[in-house]
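*Asks:* Following is a predicted model, sequence given first.
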Amino acid sequence: MFRTALRNVFAHKARLLMTVLAVMLGVAFVSGTLVFTNTISQAYQKSSAKGFDQVDVAVEAELQEDKGDTVGKRAELTQALLDESAKVPGAASAIGVVNGFTAIADKDGKLIGGGFQSQGGNYWGAEDPRYPLVSGHAPSGEGEVLIDSQTAKRAGYEVGDTVRLSVDGPVLDPKITGIFSTDDGNVAAGGSLALFDTAAAQQLFGKPGTYDQIDVKAKAGVSQSALKAELDKALPKDTVETTTGQELADSQAEAISASMSGLKQGLLVFAGIALFVGTFIIANTFTMLVAQRTKELALLRAVGASRRQVTRSVLIEAFVVGVVAAVTGLAAGVGIGAGLRSLMGTLGATVPDGPLVITPGTVLAALAVGVLVTMLAAWLPGRRAAKIPPVAAMSSVHAQATTKSLVLRNTLGALFSAAGVAVVLAATTMSGSDGQAPMGLGAVLLIIGVFVLTPLLSRPLIAAAAPVLRVFGVSGKLARQNSVRNPRRTAATASALMIGLTLITGMTVMAGSLQKSIDKMASSAIRADYVVSMANGNQLSPDVARKLGRIDDVTATSPLRNAPSRIGGETEYLTGVTGSTIGELTDLKVDSGSFKVGGTQVVVDDRTAESHGWKAGSSFTVAYEDGKKQKLTVAGVYEGNEMIQGIMLDLATLSPHQTDPADMQVMVKTSDGASGATKDKLEKALGSNPAIKVQDKKDLSNDIAQMFTLMLNMLYGLLAMAVLVAVLGVINTLAMSVFERSQEIGMLRAIGLDRRGVKRMVRLESLVICLFGGVLGIGLGVFFGWAAGELLGSTLATYELVLPWARMAIFLLLAATVGVLAALWPARRAGRLNMLAAIKSE
């Protein structure tokens, strides 16, 4: 039986090629993802580990817990603690570390490093062992700075140049006195690092006389654990905590691994769907191969082969195909991993140097995925063939499905579909995250149910195309009949395309609806013409609001300033605003009371009010971050949204209780309204600062919707991969169908159907199958998009369903294009058949 199985593999090389390609694509993406993420992760881990070479023990301030009416604060690392750390037994030296956000502009005024990776710090003394100087000398005062060598190279800066940068809003123009090298992970990832002298860094980052961390270096022969023990004895335990350099390196490695896991999971989802779609092709291929060899398998049964041996022979064929596909997929995956790494470089992302990482786990995963997916997909056709009685099999090449099996299939499909619809509808009545898991479960059940019912659905849906197919005469009529001749095969072929279109249509519906709701929210809640904020989401200096208020065309401004407080023993964030102007800058619906902010009067969003049991006229006591208490009165309750919510009080009331005030954003209204000229004027007034964003309402909604757009673009890539696999499936199905119907095609040719008519018949059959899959996919996608929108609507009041008719038409056209392209080779093959040879074939 083993030799028979191998001979069958070699006898059907061409037919199995498409199956190998389908499995290979999935395996290639799995192994490519693992190679790419492992390579990048290891490179970053090694690079970041070098950054801890000068740290044997790090001393950090502990964050005190919120207790009673006291807001917890982080303890300060003073100069006295630094001096004490340097004196402990076993310590060779101690360095005070100061850091914070620092945006550096290139020579064109554009931000380097993407905002989040733009960091600043202090250079310790005349020579800092952490940052070896490549050229120049140490900085002195706020007018001098060092920049890292990679940033200097990217932006074309040299020692002696003036660079524009920003720490928390105001623009600085220091002179570059030196360039240094670093193994900092942010810089390796394409970010930037600027260093000031210690006093200047403390002043710029709002930490005069204090440090963010103290790095202690051990003397020769002293272990990190021994030095840590000495520091624990000498330093106050209630305000500081110590960590060894090795623990920091391990923690950094875990953080890098965790950050890469999101990318890895996203890419593996792509690969998983490709394999899932490929499973249909494999099952379809083996079903047709087994059907064509029914007499052969029956003869084996007649001469003594058992059912198990017949099933085993099919599985051996699948194993051989799976091994070949897995090995070639692994090789292709290594190439994909290397290509993705190179692509990151061409897109401007800097990746640390390091070898290509191919772990044993990657190899095993590729082999396991390729072999298991292929064998699982082939098991059912093999089992079905083994159950056919030898006499019945030898009397009929095409064993028809029994009435019992069809009834069972349709019953199961109906039950799964009904259960899926019921669970999805139930999930839409839930709120927020509570409905996510049921929604996912319902979607899976419904997709399985529709897949099982697809053979039943194929007849009425394909019959609906009959009027159009009649236009093509005999070829169109034959194409329709051939499409429904074997409903299971048609269903398996169409389902590959259906899965991809379901995902992409659902996400397109959601993205369009969310964009519309966010636009609606921005236009209905904000009267301000512009909102000013930091590029990386950090806090703005209060100087920004003051500068904006002095511009001639600006009629009203108000910062939005978050401040922690304690209310009723719980931490609650307050939002400080300019009470006299906030009403002009917002347009929030008031449920009760009046929108009045000033003195001890505040306004509260509806959810916060409900959680505390407040209403207009209610009073409560707040404990500010400085420990002082005050009684406030709720003047009104407004409907909050994702942009504006919380307890609003006047800055004149809040500011005296803040030691280090900073704004999240500033709202601005101008006399001329939003325009390109006004925006330029605001940006110039702020020094054309690359770290600051000046956004109108449209910019705000686009900024919020950006992550949905990114996800949608990723899914378009997923659709392209699913379509590629689906094309292979359609080609495979049609090619084998042409082979199966050789006699029939020969007879059609003999009675007058010309080559062009045969080609048209095959192309129309392919077109009908793909449009069938497209209609099902788009229909399911719209349903899932609507359901997910209903779930989101419970937390997003402005949500409304938007159906992207134009894009759905494009998706349907794409399905039709797939059908036409996939039929080119099978149609050409059918048209070239010799009619006499075809009639004589078995």
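*Replies:* On my side now, so go ahead. Residues are numbered from 1 along each chain as shown.

*Asks:* alpha carbons only for contacts and neighbour counts from here, please
*Replies:* Will do.

*Asks:* Give the helix, strand or coil label for residue 53.
*Replies:* Following DSSP: H, G, I helix; E, B strand; the rest coil, residue 53 is assigned to coil.

*Asks:* where's the closest residue to it other than its chain neighbours relative to residue 195, distance?
*Replies:* Among residues not flanking residue 53 along the chain, residue 245 sits closest, at 7.7 Å (CA to CA, 6 or more residues apart in numbering). Separation of residue 245 from residue 195 (CA to CA, to the nearest Å): 22 Å.

*Asks:* and what of residue 416?
*Replies:* Counting by CA to CA, the separation of residue 416 from residue 195 is 62 Å.

*Asks:* hold the first one in mind and look at this next one:
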Amino acid sequence: MGGAAADRAGAGAGGAVFSLALWTLRRRKAGSAGAFVALCGASVLLTAFGIVLRSGIGGGVPAQRYAAADVLVAGPRSFSVTEGDSTKTEQLTGPAPVPAGLVRRVDGVEGVRRAVGAVRFPAELVDGDGHRVRGAGDRRSEGANWASAALGSYERSGRAPAAPDEVVVEESLARAAGVRVGDTVRIAATDDVARRTVVGTVRRTGSDGTLRSPPVFFADATARALSGREGRFDAVGVLAARGVPPGELAARIADRLDGERAEVHTGGGRGTVEHRDVTAARHQLRELAGSLGGTVVLITMLVVGGTLALGVQQRRRELALLRAVGATPRQIHRLIAGEALILAVTASALGWLPGIAAAQVLRRALAATGTLPSDFAFSAGPLPMVAALLVGVLTAQVPAFAVARRAAAVPPVEALGTAESPEPGTGRARTCWGLLLFVLGAAASLLPLFSGSVFAVAGAGSGGLVMVVSVLVLAPSLVGGVIRVAGLPLRRLLGTPGLLALANSRYHARRTAAGAGPLVLALGFAALQLFIPATVSAAAAAQARAGGLADWTVTVPGAGVPRDVLRRAERLPGVTAVAGTVRAEVFGSRELLDSAEVFPYQAQGVTRGALGRLLDPGTVHGAPERLRPGTVVLSGQAAATLGVHTGDRARLHLPDGTRARPRVVAVHRRGAGFGDVLLPAATLLRHGAGPLYDSVLVRGTSHGGTSHGGTAHTRAELERLAARYPGAEVREGGAAPAGQEHTALASLLDSALPLVPVLGYIAVSVGNTLVMSTLARGREFALLRLLGATRRQVRRMLLTEVALLALAAVVLGTLVPLLPLSTVALGLTGTPVPYIPPLLHLGLAALASAPAAAAVLLPAGHTLRGPLRPGSALR
């Protein structure tokens, strides 16, 4: 009975405390607004990134050219590496091709009406002015085999192509080119630009009729030759017999193909196979969410925790009174936890719709930079919102417990005595934790000094983030120290308001740190996320220039260089060396601590004779000129990461997932400029890089000998050759194309865009915190006015405080990431000097300072605007 009564009493007390929490929030709307804004912003951010992750898993574009296929069979979209009991699975950027023999096997499955192999390859119409023709919606066309037309929903006119020089063209494409059935048209394909006869047209039925890639259909044998697939298809489309459900047929086909490297798709999965750019975009979104998701949760927790701590700090008198009248520490805990729970649930729910809108804005921005296709649809659903709610509640409860523990630890009598005392400095436990985090982060940042592997570089990047977080933990001491040092030479310049601001900033260290700490977090986080890719881009351009030995580079921007260009360039007078290059993503793997590890690498394929004559990758040891099928040249970092040396066999997976064990013939030092993995071009072209070269490098001679300048005559001949291929350009040198600057800018934008909502949230939270702090200083402003200070002097004092706060944030936010930036630069580029764009750094500093100034001066101006009431200084 006694136990039951105690339980009822505890429950009643808990209900009373919760009611008090609800009553407090209703009566203290201004005091709760800060935490509410922080939690609502956190919900917006978490919902947006949850949608990004969800879209990376299930977003995309419906099938179009395979829309009539009931079932689609394609190669695997992933591969697995097993070491002992450990298996690691990695996603490919697109489905691998399948053997042509699969068509016959699928065709024999019960319920299959017809199985059709499909190939696709670059093929564009060329108008009379030599420009490539686009279809409706400015869409780039693609070549395909005529049999695959049965897999799409088309209305057809004319006849099927039969001869190698006959084509069937999509209607909007034919209209844009101004051709009709029976006309001839120039078509740029993978081998050459040739005239072909239009023997028919097709028009998509249903929907709005707009195709993402309008087809140009060739005769089947011609299409297979142009695709370069050599006995393989991109996919096998299956038309079901009447009355056979697609799901049931897919199960039968999967049983028949058990053991084959093939996957069976129905419904929305067909779009994943058809649209390779969508597959790559989903991969990008998963990487984005994976790399920033945990950091976003950490940042929201730190920001919300700081806001709640400031709110509790401003309520010390109220909490002290509760303790004095008998409130137990447990009840204080329940009060603060209840307030945090109510705020978290309400604010998280209100943040859902803005979060969805923020995700759509991010989608449009990523589409504008080319990271996502313009028609890529984000997939929302309830899961991101539920996750944002749960994380929001957790984010509020963890710091609420921490601040409540501190508030409840003070004895009742002492609580009343300390309620009006200055805020305490950094506690011993907080100092110890902060120093521990800083030491761990600094130790991780030094790893590239001892190892050249990707593990060391990744550890240094993570260590940098840990160091930035440690500065946030130690902010009261560090910010005060920076202000103290900065104030020494400024004392004579500040005047009376400035000296008062300096004393205020040092005396109220926790209040100053509450505003400066998140700014340090924003600047440090932005520096790590932006300056590392900027450093890699700058190093790539420098290494490409240093190692480029060619006189000219032929490219076709937005497309690729046909193989015929290489053959014809070799026969030009004055040309001594020609090579084709192609880039793709490959994967390296190794066993580490009984676990399988997989690493993605940028690979460059080069034709035989390129290394040493047209490209100098900076050989460390070995002989790169011995590169041929079955061999590989690795960068020093890739070799260290994969644990191989010259003469060893590296474990690689090619772009289509094919396992390879090439022998390492050399190790080089210019991985940023030429790729960590150098392979024969034929290997990459056959295994998923496509049938076109990215560029063709050419070297010429001058009078009687070799000259890096080439000759005007050879250049003119090369220009004449390039004019045969629409869009082809001849550029000086053999380094990266002149578009390198644009590529670097695009890379920087890709890194910057996802940061915008994160940094925006931090900026809003900083403003929120400073508004709370400034509005709580009404008594202080009134007292200054009573002592004779004018409104202008008070504003000058506040402006100086903001300047000191921003100065401390910029100094700490710049200095702390320098160590990890330098060691990461050493690991990635071989030099310890990171590239920090001056204008970008100044812009970040200005963007960090502006909201702080507005958040202090605007509410202060409102407070100072009214008439002075002597009693307001005593309340």
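*Replies:* All right, it came through fine. None of these values were measured; they are calculated from a predicted model.

*Asks:* tm score of chain vs chain?
*Replies:* Once superposed, chain against chain, the TM-score is 0.76 (TM-score structural alignment, normalised by the length of structure 1); 785 aligned residues with a CA RMSD of 5.3 Å.

*Asks:* picking up where we left off before, what about residue 245 and residue 195 of structure 1, which has more around it?
*Replies:* residue 195 (28 against 24; other CA atoms under 10 Å).

*Asks:* wouldn't the more buried one be in contact with residue 120 here?
*Replies:* Yes. If you go by CA atoms under 8 Å, residue 195 of structure 1 and residue 120 touch, sitting 5.7 Å apart.

*Asks:* Distance of residue 15 of structure 1 relative to residue 735 of structure 1?
*Replies:* In this view, residue 15 of structure 1 and residue 735 of structure 1 are 8 Å apart by CA to CA.

*Asks:* Now do the same contact list for the residue mapped onto residue 323 of structure 2 from structure 1.
*Replies:* Using TM-score structural alignment, the equivalent of residue 323 of structure 2 in structure 1 is residue 301. Residue 301 of structure 1 makes contact with 307, 310, 390, according to CA atoms under 8 Å, 6 or more residues apart in numbering.

*Asks:* Run through who's touching stretch 438-455 of structure 1.
*Replies:* Residues outside stretch 438-455 of structure 1 that contact it (CA under 8 Å, 6+ apart) are 409-410, 412-424, 426-428, 487-488, 490-492, 495, 784, 788.

*Asks:* Tell me the buried residues in that stretch?
*Replies:* When burial is assessed from 16 or more other CA atoms under 10 Å, stretch 438-455 of structure 1 yields the following buried residues: 438-440, 442-443, 445-455.

*Asks:* ranges for the helices of the stretch 701-842 of structure 1?
*Replies:* 742-750, 755-793, 805-822, 824-831, 835-840 (DSSP state H, counting those that start in this stretch).

*Asks:* Ok, the stretch 501-650 of structure 2 next?
*Replies:* For the stretch 501-650 of structure 2, the helices defined by DSSP H, counting those that start in this stretch cover 509-547, 563-570, 636-642.

*Asks:* Could you export these to TSV, including columns for distance to residue 50 of structure 2?
*Replies:* Below are the helices of the stretch 501-650 of structure 2 laid out as TSV (distance: least, CA to CA, whole Å):
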stretch	distance to residue 50 of structure 2
helix 509-547	20
helix 563-570	44
helix 636-642	32
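
*Asks:* so stretch 747-766 of structure 1 aligns onto which residues of structure 2?
*Replies:* Against structure 2, stretch 747-766 of structure 1 falls on residues 783-802 (TM-score structural alignment).

*Asks:* Show me the contact partners of the matching stretch.
*Replies:* Against stretch 783-802 of structure 2 from outside (CA under 8 Å, 6+ apart): 497-498, 500-502, 504-505, 781, 852-853, 856-857, 860-861, 864, 868, 870, 873.
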